[in-house]
Structures are given as structure tokens and as C-alpha cells.
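J.: this one's structure only:
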């Protein structure tokens, strides 16, 4: 309990005068982190199951890509509609229903024995997962108001824990039982989480007092700032996913052994987990703009260094590269509530996540086509150049932030 007690809500006066309200609000980050860990784990669980499904259904690589694309596509496409449902149905009902759908999708995948059934099941699960990021992030930001940056960092880190835990759990289960029974087991976890959210997630209203005379001006300024933040997020995601696509091939060109190559990205991911905390802390102290300029500039320099150095020093740089790659998203997510249009926090998160997910899906293809033309080194250098494109966007964003 110590972790979130450091981030006590302070923006709503009622939270201080009503102990019951304060106690209820303490549930928001815990339940939001649980939802994020579950849904992100469900997303990455597909990668762990693809080899099993390839053997079970005799799939080619095109069909494998289709399975992954169905889940990611439905999740990305329905982010905004899910965020728009929250004001009508309520965050608790929408998030609980989405979590239940995500779990039932995997239960159906374990029940149906055909490729078509598996595709439908993944679409159902993807439809459920579309609600989580926007609604859980919005709930955390409303509960903590102007102090939401640190809790949102913890929330995003919880997703990394889920990405590690659930795929590993599935792999462990399918060594003892069939993959269908393994999916039923992990879907039962999601059903339980959905039930807890439905029963326990408190309702927290947004508290943004704004005078009528300045409301339009504030909203217009926020929309402009949010558009710039959105653009930075799209660019940053493209850099990260493009680099991760080419990094194994870059290391192989330097002579890395096949045994080391299978674990070569681990230092990047470890550094990335640390980067979420480190860069979020840095943004709170030196400002968002300075932190983004630091992370994007350092990313570009580290990419170029990794291209030019020999294998051993390049491997030493990978953890720091991971810190910078994952540091920028942590800063951006924490800034969404500040720039979201008034009382549209969930919709703002939905738009932001839709853009970054779409960028992450399309960037590898775009860089891959470029790599076919100019080679691995040239395409990797292009990711460094893309990182520098965030500089003018960050400088333009500066005047829209209360803490630059």
C-alpha cells in the first residue's frame, strides 16, 4: 500500500473532508493498474501462442500475421468509440464490460476448434481491450488531478508487468495442459478482475473549475497543445517500433551469435522499464519540453552510436537506449490530462492511444520498405532522423504547458 500512498489525491476538497471519499479514491489506481496489467498481458499473450496455433492449425506466416492484426486492429479502431461510451454508461460499467469481453474472447478461443472461430474470438477479445487504456487512464487522472503524472507512470509500468507475467504463465501452463485449457485458465482471471471492477471501482468526477468567459479560450489552447502532443506520440512510437524491428538485424550484421541474438533485446526492455520511472521523475523536475528534447535527442545519438560501434560497446549502450526509447511515452502519457479538452479526459486518452497503436502497427512496414531499398543501416539511420523530427513539435508544445 505504500506505493500509492505517496500519491494521495489533492485536487478535490471533498477528498480531504470526507474520509470515505478519500478511501474510495485509493482504489482507483490499484484497480486501474490491475486492469492495465491484465489487458496488456492479454495483448502480448498472442505472441506467445502464435507458434502453438501455427502447429495446431497448420498456418502460414500470412495467417499468423492476420491473427495478430485482428486483435490489434479491433483494439486500435474502437479506442475512440469506447472512450465516448464512458460518459453515457459510466467508467465502471464500460471498463468492467470491456474486461469481461476480453476474457470471454480467450475463453471462446479455447472452445472453438477452427481457424475462423479463433479469428472471431480474437476480435471479441480485442473489442473488450479497446476500453481499458482510455478509461483506466482517465480514472487515474481524475482521481489525482494535477498530481496525476506519477500515478500514471506507475499505471503504465503495471502494463509492463502484465506483458511479462501473462505470456510466461501461458507458456508454463501449456507445458502441463493443452493450450485450450490454458486459455480457459487465464480467461478466468479476467472474469474475476471484471467482477472486482464492477463491484469496487468508485466513481470519481472531474473537477476543473473554469469561468464561463475563459472556457472557449482554454479549450482552444488545449486542443492545439493536445494536437502537438499527439503528433509527438505518433513520431516517437514510429521511432521505437522501427528501431526494434531492425535492431536484431543490425546486431547480426556486427557478428552477434544466434544464441545471443535471441536475448539481445532484453537489455532494451529492462532499460525501458527503468526509463518510464526515470524520465517521468525528470519531467516533474525540469519540465516536459526539456525532457522530451533530451530523450529524443539522446535516442537519435544512441542509435547512430549503435550503428557505428563494434558489437561489444553497442551492446553496452542498449540499456540506456531502452531508457530513452521508453522514457518519452511515459512523459507524454502523463501530460495528456493537462492538455485534454475540458471534461473529455477519456476521449483524449482514446485518441492518443489510437494514434500511437496505429503508428506502432504501420511504422515497421514503412521502415521495412525503406530497408529493402537502402539496407539495414540506412533504415536504422532513418529512425534516428525521425526522432529528431520531434524537436520542433516539442518546442511548439512548450507555450501550451503550465510546466515547460
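T.: That came in fine, so what should we check first? Computed from a predicted model, the values in this text were never measured in an experiment.
J.: For the rest of this, base every contact and every neighbour count on C-alpha atoms.
T.: Fine.
J.: helices or strands up against the strand or helix carrying residue 368?
T.: Under the criterion of DSSP states H and E, residue 368 resides in helix 345-388. Judged by 3 or more CA pairs under 8 Å, 6 or more residues apart in numbering; DSSP states H and E, the packing partners of helix 345-388 are helix 61-77, helix 79-89, helix 132-144, helix 212-253, helix 288-308, helix 311-339.
J.: of all those helices, which lies closest to residue 362?
T.: Closest to residue 362 of these is helix 212-253 (CA to CA; 7.9 Å).
J.: that older thread, next SSE after the helix holding residue 368?
T.: Once the chain leaves helix 345-388, the next helix or strand it forms, by DSSP H and E, is helix 390-397.
J.: so who does the most centrally placed residue in the chain touch?
T.: Nearest to the geometric centre of the chain sits residue 156, at 6.6 Å (CA atoms, centre = their mean). Listed by CA atoms under 8 Å, 6 or more residues apart in numbering, the contact partners of residue 156 are 33, 36, 276, 330.
J.: circling back to that earlier point, quick one, the helix holding residue 368 and helix 79-89 angle?
T.: Orientation check (axes from the mean of the first three to the mean of the last three CA atoms, to 10 degrees): helix 345-388 against helix 79-89 gives 160 degrees.
J.: how close does the nearest residue in space to residue 195 that is not next to it in sequence get to residue 82?
T.: In space, and not counting its chain neighbours, residue 195 is closest to residue 96: 6.9 Å by CA to CA, 6 or more residues apart in numbering. Residue 96 is 12 Å from residue 82, where distance means CA to CA, to the nearest Å.
J.: Please apply the same query to residue 48.
T.: With CA to CA as the criterion, residue 48 and residue 82 are 27 Å apart.
J.: now swap in residue 59 and tell me
T.: Residue 59 is 32 Å from residue 82, where distance means CA to CA.
J.: Take this one as well and set it beside the first:
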């Protein structure tokens, strides 16, 4: 299909004899997408398991929050060490081992009989998942070189597929078998993916002259440029997570029923998945800055519209709101390689993902305290204002980019 064609005639990827460069790049992309879907699915699978663990172990809400925090915390803090490890062991070995470790953690969770056991298991799984974002996105970036923006949008989109599929799968499995057996089943999938990565992910050279063209603009893509991009990513994540925190309460003030609440959130998430793909493609054609300004401006406008409109028209706008909320992320991820040298690609992605994950964890708390003081509507408006603060940062980023 033409839509998925992001080939570049100059990009080098090492592979076995007789393999074309194009086939090797494609294999890097789809194996990276598979890893992203699996790891993101493992991350969000916890939400479906928390009620089961609460009932089985008699856990408090604080203990449940701790479980989620342990997984997210280990995943965020170990991304930079994962990048350093990859420089020693190689991307393929490190990503395969991390995938195996993520699967092993859930297998251990299936054997645990206490809160401490669950904490250890989720720390193991989170440690394994720390390898995926920097290494897989770095592999796609180096494989496609200066044409990586489109493939990175596909890679970004694949994470949403995993977030949809694995939580749904575990929810179904625990209705037909004990939850421990269900965890062992999904762990087996992770082990198989780890084996496939170890056997079939092409090795990607770090010293290809063609790949060095990707970073030939480093005189413009300076450290200050990456700092601006990093700040935009942190704020964009804060807007998204802050709004999702208050959206159910905002819709509740409009009289939405509980069954319809699930539909409303599904509409946002479906739009978000589409936004990651479409806006990544759009960024390659209309420019990074134009796309960021459009998505952040659209986010702010749609947030205010959802606040002001009655329930029915607000529901109609939710998929488009999801597109705007998630669309910026694909453009930002695709810009990371443009602002860093090839040999530091994984480290740059690790820093970027660490910042956005931390923002996703902390921003709901900040907006929550704000909501206690000024109410749901006021805090929701604050998320729209945060989106607008990205405008001057995006304009300041323009001179650092090869194309805008």
C-alpha cells in the first residue's frame, strides 16, 4: 500500500546476504512496532488487573496506586541506562532481553501470593519495558534516516494498538480462567516476541555515512532546540493527561449516563489513535511547526467547545478532540532524530520519553490540586491554556529545524 511506503534509497541497514536494504528497513519497522504494541499493552494491562488484585489480596486503593507507580517508575527511570546498555550489548540483544524481562515479570506476578511479590514482579516487568521506547524508536530512526518521520508515526500508532488489545485480552481471559493462568498466557506471548526480535531484528550500523546526513543539520538542531522540543513534549503530555483526568467529571456535569461514559472515552481514544498516525503523516507534508500549532490550537478550541456545548454536540466533537490531543506526539517523536546526532539517538529518545512519562504521572496530580481549588471547569480551562503556551515554544523551535 502506498500509504505505508516510507522508503529511502540512501539509508543503510545491515542484514544477511541477499537481503535488500528496503526489506531490512521494513523488518526493523514492523518488529519495532510489534515491540511497542507488546510493551505498551503490558503497561496498560495493569489497569484491567487492579480490581482482580484488590479482591484477591484485599489491597487498599493506596496499595493499588503503588503497584501502578512501581511499574511506571521503573520504566521511566531506567530508559537512560537501557540506552547505555545497548551501546555495549547492541540494540537487538538489549531489546530482546528487555522484552523477555517484561514477560518474565508478569509470569512472576502469576506466582506471587502477596503485595510484596506483586511489587517485585512489576518492578521486573517495568525494568524490561524501559528498553523498548529508546531502542525501538532509535532503531526506526537510524534505519530510515532523514525519512524517519513517517515510519515513526506508524511506530507511535502501534503502541495504541497494544494498549487496546492486551487489556481487552486479559479482561477476556480472566473470565474464562484463573487470573494467574491468564498472566502466564500473555507472558508466553512476550517470550515469543523476544525470541523473534533476537532472531530477526537486523543489526543497524551506527556509522553509516548516509545516516550521518540525518544529523548534518546539528549546527541548527542544537541542544537548545532539543530542550525546546523536550519542553513542548512535557507540556503536550500534561495537557492530554490533565484533560483525561477531568473529562469524565466534565461530562458528568452535562448529565451523561455511566454506560455512555465508556462510549465517550472510547471515542476520544479512537480519535487519539487515528491522530497519532494522521498527524505524523501530516508533519512530513505541511511541516512540524504548522502541524504543532494546528493540533495545539485545535486542542484548546475543542476543550473550550466541549466545556460550553450541551452533551450531544460535545460527544460529536470527542473523536476530533482525541485526534488533536494525541496528534502532536507523533510529530514531536519524529523530530527527535533531527535535533541529535546519530550516535546519541537512543539517548535522546530515552530523555524525551522519560520526560513525557514523568509528565504523564505528575500532571494529573498538579491539575487535581488545581481542580480542588477552582473546580472542574476551571481546571479544564487550565489545560486549554497550557496548550496555548506551546505556541511561543513552537515558534522558537522553528530556526532549529531543517524544515518547518
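T.: Right, received. Where do you want to start? These numbers come from a predicted model, not from an experiment.
J.: before we move on, the earlier item: how about the helices and strands packed on helix 345-388 of structure 1, which one is nearest residue 365 of structure 1?
T.: helix 212-253 (8.5 Å).
J.: give me the number of residues near the residue lying closest to residue 85 of structure 2 once chain neighbours are set aside?
T.: In space, and not counting its chain neighbours, residue 85 of structure 2 is closest to residue 94: 7.0 Å by CA to CA, 6+ apart. Residue 94 of structure 2 has 24 neighbours, counted by other CA atoms under 10 Å.
J.: And residue 259 of structure 2, by the same measure?
T.: Neighbours of residue 259 of structure 2 (other CA under 10 Å): 8.
J.: And the helix or strand containing residue 93 of structure 1, what's buried?
T.: If you go by DSSP H and E, residue 93 of structure 1 is part of helix 91-111. For helix 91-111 of structure 1, a neighbour-count test (16 or more other CA atoms under 10 Å) marks 91-111 as buried.
J.: what does stretch 261-279 of structure 1 give?
T.: Result for stretch 261-279 of structure 1 [16+ other CA under 10 Å]: buried residues 261, 264-265, 267-269, 271-279.
J.: can you check stretch 17-28 of structure 1 too?
T.: Residues of stretch 17-28 of structure 1 classed as buried: 22, 24, 25, 26, 27, 28 (neighbour count, 16+ other CA under 10 Å).
J.: quick one: what helix or strand has the fourth one in it?
T.: Which is residue 26 of structure 1. helix 19-57.
J.: what's that helix packed up against?
T.: Judged by 3+ CA pairs under 8 Å, 6+ apart, the packing partners of helix 19-57 of structure 1 are helix 13-17, helix 61-77, helix 91-111, helix 132-144, helix 149-173, helix 179-200.
J.: helix/strand/coil for residue 264 of structure 1?
T.: Under DSSP: H, G, I helix; E, B strand; the rest coil, residue 264 of structure 1 falls in the coil class.
J.: mind listing what residue 38 of structure 2 touches?
T.: 159, 162, 166, 190.
J.: rerun that using 6 Å as the cut-off
T.: residue 162 (CA atoms under 6 Å, 6 or more residues apart in numbering).
J.: can you tell me how far it sits from residue 98 of structure 2?
T.: Per CA to CA, residue 38 of structure 2 is found 12 Å from residue 98 of structure 2.
J.: Same check on residue 326 of structure 2?
T.: In this view, residue 326 of structure 2 and residue 98 of structure 2 are 26 Å apart by CA to CA.
J.: same thing with residue 78 of structure 2?
T.: From residue 78 of structure 2 to residue 98 of structure 2 the distance is 11 Å (CA to CA).
J.: number of nearby residues for residue 89 of structure 2?
T.: Residue 89 of structure 2, neighbours per other CA under 10 Å, totals 11.
J.: whoops, I mixed them up, residue 168 of structure 1
T.: Applying other CA under 10 Å, we find 14 residues neighbouring residue 168 of structure 1.
J.: That one -> structure 2?
T.: Under the alignment by TM-score structural alignment, residue 168 of structure 1 pairs with residue 168 in structure 2.
J.: picking that back up, among the helices and strands packed on helix 19-57 of structure 1, show me which one is buried the most.
T.: Most buried of the helices and strands packed on helix 19-57 of structure 1, by mean neighbour count (mean count of other CA atoms under 10 Å): helix 132-144, with a mean of 28.
J.: Give the burial count for residue 233 of structure 1, as a bare number.
T.: Count around residue 233 of structure 1 with other CA under 10 Å applied: 24.
J.: tell me the contacts of it?
T.: With contact set as CA under 6 Å, 6+ apart, residue 233 of structure 1 has no partners.
J.: Let's see that with 7 Å instead.
T.: 329, 332, 356 (CA atoms under 7 Å, 6 or more residues apart in numbering).
J.: And it, how far from residue 39 of structure 1?
T.: 21 Å.
J.: what does residue 358 of structure 1 give?
T.: 17 Å.
J.: Give me the more crowded residue out of those two.
T.: Legend: neighbour count by other CA under 10 Å for residue 358 of structure 1 and residue 39, higher for residue 39 (29 against 18).
J.: Without its sequence neighbours, what residue ends up closest to that one?
T.: Distance criterion CA to CA, 6+ apart; nearest residue to residue 39 of structure 1, sequence neighbours excluded, is residue 129 at 6.0 Å.
J.: burial count for the one you found?
T.: Count around residue 129 of structure 1 with other CA under 10 Å applied: 33.
J.: I'd guessed it sits against residue 75; true?
T.: Yes. Using CA atoms under 7 Å, residue 129 of structure 1 is in contact with residue 75, at 6.0 Å.
J.: what about whatever residue of structure 1 lines up with residue 186 of structure 2, distance to residue 391 of structure 1?
T.: In structure 1, the residue paired with residue 186 of structure 2 according to TM-score structural alignment is residue 186. Residue 186 of structure 1 sits 43 Å away from residue 391 of structure 1, going by CA to CA.
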